[in-house]
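**Student:** Sequence and predicted structure below; questions after.
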Amino acid sequence: MPWIEMLRFSSRRSPVVCTRGCTATSQPLATDAGLDILKKGGNAADAAVAMAAVLSLTEPFSTGLGGDCNCMFYDGITKKVYGLNGSGRSPQALTLDLLKKEGFDDTNPLPLYHANLVTVPGAAAAWCDTIRLFGSKKELAQFGKKGFYEGRIARTIVEIIQQNGGVMNLDDLKEHTSTEVTPFFTDYKGLRIWELPPNGQGITALMALNMLENFNIRELGHNTADYIHLLSEAMKLSFADCFWFCADPAKVKVPVEELVSKHYSKQRSELINMQRTNSQPLHGNPCGGGSDTVYFTAVDAGGSACSFTNSNFSNFGTGLVPEGCGFALQNRGANFSLSSEHPNCLAPGKRPYHTIIPALATSAATGQLLCSYGVMGGFMQPQGHVQVLLNMLEFGMNPQEALDAPRFCVNYKKSDSTWKLSLEEGIHQSASQELIARGHNVHWPVSGHDRSLFGRGQIITKGAWWDLQLALTAEDGQEVLWAGSDPRADGCAIGF
């Protein structure tokens, strides 16, 4: 049966097609703000920071100056990919011994809204650094980074944290810096997929793609029981590694090159049994979090792209709002382990396991930009990256169809060491029944507002690379941009 007959959904949105520039976010006002910057001559990085600022107002529960951000930038002239880690660190005074004295340990973690889960907000610095490193012309606020990490704002941040039992001080804020990083990649059938290195979880997607390369994906059929079983087993094996090894490389050694090697992934793929799920309890999972993040992207007329993720972690983070500032402080520290044996254990001045992961795809042969994309949503993010990418590459979907298609999500429950496989409405009941027979703990169908579990993505592709039968260039020779915005959110893609 041809793959197209396996689709159990109807795309209700058309892809956006344009040539001069494109933006895509989960909120129309933010998308429009980014496009305005492109029309005025700004580049993709300028547009991304503008969209980040607007999203802080339109989706304050998901993002804001009290959170973190990560971004990747593709330079259309040099064809190089750059990365910026804008995540914050734990307070220098926060130690495992201090938490143990207060009764908290690996079996009794801090409540999700505790003030000691606030890590230094990295977004403000990263916005400034994104413009400094990659931007062309957008001015930032009058006082820049210093105005946020020193002075009145810094004092109010420290005051609200300490009033609620936290230990962050002014030096923690003053000493914060973003980090320029070199993105990691893997090649999958001619595409070079780029993700940021740890402390982010992007390597989870790369490890899964390496394993899946050893199977005939297209032959399985889209969202069949075999397809979902294979992808979910690959994701579980990838998470098993990432939950243990992903940590702050400035504090512990993280064997990234070994984890994303083809040889290692071939060995891991041999553990997949197509007839039975692997239900072995897996260790090292940091405390769980929510899906309250924003992902957005921009591609400009010069061929540059900015892939950007900004987040408070869970709904409004800790819920602590510095007086007169209008933003909530994140609770990203919930992703630390409180076990002294774990590489990701809490330590002073350390970055935690981080879920937010922007992505890019280029041609492995030429370095040409092919796709700027991402799917936000906690531990759904690498799963979303893999699913929407395969939707386009293996099954010929355009960006909007790839985002519309029903998704699955595997979640690890630390309390009883079990995995749950959630299937979105639109995946056929027969697939659900077959997966149950193979031993999966299936939740089907997930519908309505609960579909937020599957994240919210944005995609901008260049040259219709997923379908070579489509025209790749406009009449004037300009490459065509194709874009989509996730229907699970209220946003849109806009181009000109």
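**Tutor:** Arrived safely. Residues are numbered from 1 along each chain as shown.
**Student:** Every contact and neighbour count from this point should use C-alpha atoms.
**Tutor:** Will do.
**Student:** and His39, how many neighbours?
**Tutor:** If you look again at residue 39, you'll see it is Lys, not His. Look at Lys39: counted by other CA atoms under 10 Å, it has 17 neighbours.
**Student:** Check it against this one:
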Amino acid sequence: MGAGCGLTHGFGVIVAAGATLLAPLGSATAQQASNPQPVVTGPGDRIAGPSFATRSPAYGRNGAAATAHPLATQIAIDTLKQGGTAVDAAIAANAALGLLEPTGNGIGGDLFALIWDPKTQKLYGINGSGRAPMGMSLDDRAAREAKIKTSAPGRRPSFGSVTVTVPGAVDAWFSMHARFGKLPMSQILAPTISYADAGAPVPPVIAYYMAANLKRLDERAKAGEVEEFDNARKTYFANGAVQTGQVFKNPDLARTLGLIAAGGRDAFYKGEIAQRIDAYMRRIGGPLRASDLAAHHSDWVEPISVTYRGYQVWQIPPNSQGVTTLQMLGILNQFDMAKAGFASAESVHLQIEAKRLAFEDRAKFLADPTFAKVPTQGLISPNYLRARAGLIDPAKASVNVAAGDPAQFEKGDTTFLVTADSTGMMVALIQSNYRGMGSGLVPDGLGFMFQNRGEAFSLDPASPNVYAPGKRPFHTIIPGFVTKDNQAFMAFGVMGGAMQPQGQTQIVVNMIDYGLDAQSAGDAPRWRHEGGCEPEGGCKPGLGRVALESGFSQTTREGLTAKGWTLSGADGDFGGYQAIKRDPKTGVYEAATESRKDGVALAY
């Protein structure tokens, strides 16, 4: 049988590479070509699992990976099959995503990870976030911002050099690798270097976000908020917005990764790359210097946790917002969520109220603990969480929500990926350039964009998150992990700024309270609440608004409205999810990926 023929056996159908399927005259596809009205109103039927599930989880015993891009997942699996650890696979996938999904991450951004080590039976956390430039004071920062014309009156800059902090991802790679890696970094980075030179087709969701980023960054560059945009245009948008299926290349990034593969982390923080960054920043008038890069280091940190229905849920401590997820779950642990009912108005209402309470604490207390006293243990104290839960009225939305007093309880636009190997090592890794693709600034000839994570600082001297030289900003990116009976149960995460604690909470509730598998828990419709106070400063009074995906029933919508909530429709901003769950008895992995993005989960 020649290439391009459909191969059939029993009820299975395989379409060979290069095959073309032609719709017969009169078919639904042919009709749609001449009739713009939709002829399909929902997905096809599944014979197993919930009706809203998009696919089955991927199962395997030797290893698993789930990322936001199919090629990155394949690279992770290939790395495992070459004898690499789950950490090797995570680094390989993350490097690939910086090329393949530049809308979410890259080596100009920061990284956090949680790593389960089966040898020590312990969870390790790494904080790979970067610090503010030492040469820019709070007064300097405020003066720079005052000169910038932003997109709206009173809005602070979201792009340009004033938002750039030291990129932490590369150092975190090498810190993780030194402790848990096996393969040489040159081998780990080789697939991405090859794809950067040869190119890779762009899938539809990433193409959509690249077009949106081009439009926004171009506008901000013309307004002067982004000091230099020619490099970014040449690197990512040489022929305008990238189209779905178009082959995207980044030879500058291939060269940069080659320098890192050969020279290690010092190539980035002390060598040629650091010098190029310094020269670029001086050329455009930015504050970041080679000395800031040379002083950078990642930190190994003790993960923090709360108990939820007998499971231990873990996060990275501040400056990460992971404690916010733990607060939400700790509050919900005081309610019978199973009785409330899956996707019901009663269940969603309790989750929204838990979010509002936790986010007020988030705005008031979270910051870099090196510079501010953060009451982390008080925020997740069982007594404090019970007190916060007592403020919730199950029948109606609370008009006034404020931060609590945890001190009295004291005891002393992102990508997410998960990997697991045959030994039981599991990695939850999240990495981001922050808003969109980042600051809009691409250093000369290096092929990556700087993050704009520094936007997340406050300028209020009374805030614990106030800007200071050498300080880490409040951070939204949070990897999640769950253990059960001191054994690894799940590595998981949800991308998307303030959506992350909300999304992570929904995943845990869906799995533990409502019994959904890893894939269905992510496919279930999501809610997102907006409103209240922010760590960067500013508050939106009132109840805010609740965005609901289209999968929620009319009964749920009417029930939420009756409780006082203002609802809005789906806007596509509900995060991106990946997870790997492990059965401690059989060692079988169950991997899941986000149906709202381009990715895939694989196991073997």
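**Tutor:** Arrived safely. Small disclaimer: the values here were computed from a predicted structure and weren't measured.
**Student:** Can you give me the distance of Arg276 of structure 2 to Tyr308 of structure 2?
**Tutor:** The span separating Arg276 of structure 2 from Tyr308 of structure 2 equals 48 Å under the rule CA to CA, to the nearest Å.
**Student:** next one: His177 of structure 2
**Tutor:** Distance of His177 of structure 2 to Tyr308 of structure 2, computed by CA to CA: 32 Å.
**Student:** would you list every one of the helices in the stretch 301-450 of structure 1?
**Tutor:** Taking DSSP state H, counting those that start in this stretch as the test, the helices found in the stretch 301-450 of structure 1 are 381-393, 399-404, 429-437.
**Student:** Report the mean deviation for the shortest one after fitting onto structure 2.
**Tutor:** The one in question is helix 399-404 of structure 1. Relative to the matching residues in structure 2, helix 399-404 of structure 1 has an average distance of 0.6 Å after the fit, by mean CA distance after the TM-score superposition for structure 1.
**Student:** State the span of structure 2 onto which that helix is aligned.
**Tutor:** Matched against structure 2 by TM-score structural alignment, helix 399-404 of structure 1 falls on residues 518-523.
**Student:** Just tell me what Gly564 of structure 2 corresponds to in structure 1.
**Tutor:** Residue correspondence, TM-score structural alignment: Gly564 of structure 2 in this structure matches Gly439 in structure 1.
**Student:** coming back round to it: could I get the helices of the stretch 301-450 of structure 1 as TSV with mean neighbour count and distance to Leu271 of structure 1?
**Tutor:** As requested, the helices of the stretch 301-450 of structure 1 are exported to TSV (neighbours: other CA atoms under 10 Å; distance: least, CA to CA, whole Å):
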stretch	mean neighbour count	distance to Leu271 of structure 1
helix 381-393	24	19
helix 399-404	26	29
helix 429-437	17	18
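**Student:** and these as TSV, adding distance to Glu341 of structure 1?
**Tutor:** As requested, the helices of the stretch 301-450 of structure 1 are exported to TSV (distance: least, CA to CA, whole Å):
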stretch	distance to Glu341 of structure 1
helix 381-393	26
helix 399-404	39
helix 429-437	35
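**Student:** So for Pro15 of structure 1, which of the ones you listed sits nearest?
**Tutor:** Shortest distance between Pro15 of structure 1 and the helices of the stretch 301-450 of structure 1, using CA to CA, is found for helix 399-404: 5.1 Å.
**Student:** Counting by contacts, list what that closest one packs against.
**Tutor:** Helices and strands in packing contact with helix 399-404 of structure 1 are listed as helix 381-393, strand 456-462, strand 481-485; criterion 3 or more CA pairs under 8 Å, 6 or more residues apart in numbering; DSSP states H and E.
**Student:** If we use 7 Å, what do you get?
**Tutor:** Here helix 399-404 of structure 1 touches helix 381-393, strand 481-485, going by 3 or more CA pairs under 7 Å, 6 or more residues apart in numbering; DSSP states H and E.
**Student:** From the contact counts, what lies against the helix or strand just after the shortest one?
**Tutor:** If you walk from strand 481-485 of structure 1 toward the C-terminus, the next helix or strand you reach (DSSP states H and E) is strand 492-495. For strand 492-495 of structure 1, the contact count by 3+ CA pairs under 7 Å, 6+ apart identifies strand 16-18, strand 22-25, helix 28-39, strand 481-485 as packing neighbours.
**Student:** ok, and which of the ones you listed has the densest surroundings?
**Tutor:** Looking across these with neighbours counted as mean count of other CA atoms under 10 Å, the highest average goes to strand 22-25: a mean of 33.
**Student:** roughly how far is that strand from the heart of the chain?
**Tutor:** In terms of CA atoms, centre = their mean, to the nearest Å, the centre of strand 22-25 of structure 1 is set 16 Å apart from its chain centre.
**Student:** Check stretch 362-374 of structure 1 too.
**Tutor:** 18 Å.
**Student:** Same question for stretch 125-139 of structure 2.
**Tutor:** Centre-to-centre, stretch 125-139 of structure 2 and its host chain are 20 Å apart (CA atoms, centre = their mean).
**Student:** Endpoints of it, how far apart?
**Tutor:** 34 Å.
**Student:** and if you look at stretch 342-360 of structure 1?
**Tutor:** According to CA to CA, stretch 342-360 of structure 1 extends 30 Å from its N-terminal end residue to its C-terminal end residue.
**Student:** go on, stretch 161-179 of structure 1?
**Tutor:** Using CA to CA, the end-to-end distance of stretch 161-179 of structure 1 comes to 25 Å.
**Student:** Now do the helices in the stretch 151-300 of structure 2.
**Tutor:** 169-180, 185-198, 204-222, 230-236, 251-263, 265-269, 272-284, 290-294.
**Student:** would TSV of those with mean neighbour count and distance to His475 of structure 2 be doable?
**Tutor:** What follows is the helices of the stretch 151-300 of structure 2, written out as TSV (neighbours: other CA under 10 Å; distance: least, CA to CA, whole Å):
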stretch	mean neighbour count	distance to His475 of structure 2
helix 169-180	21	14
helix 185-198	20	27
helix 204-222	18	21
helix 230-236	19	25
helix 251-263	19	26
helix 265-269	22	22
helix 272-284	18	23
helix 290-294	20	19
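**Student:** nearest to Leu602 of structure 2, of those helices?
**Tutor:** Closest approach to Leu602 of structure 2 among these is made by helix 185-198 (17.7 Å; CA to CA).
**Student:** Next, the angle helix 169-180 makes with the closest one.
**Tutor:** For helix 185-198 of structure 2 against helix 169-180, the angle between stretch directions is 140 degrees (axes from the mean of the first three to the mean of the last three CA atoms, to 10 degrees).
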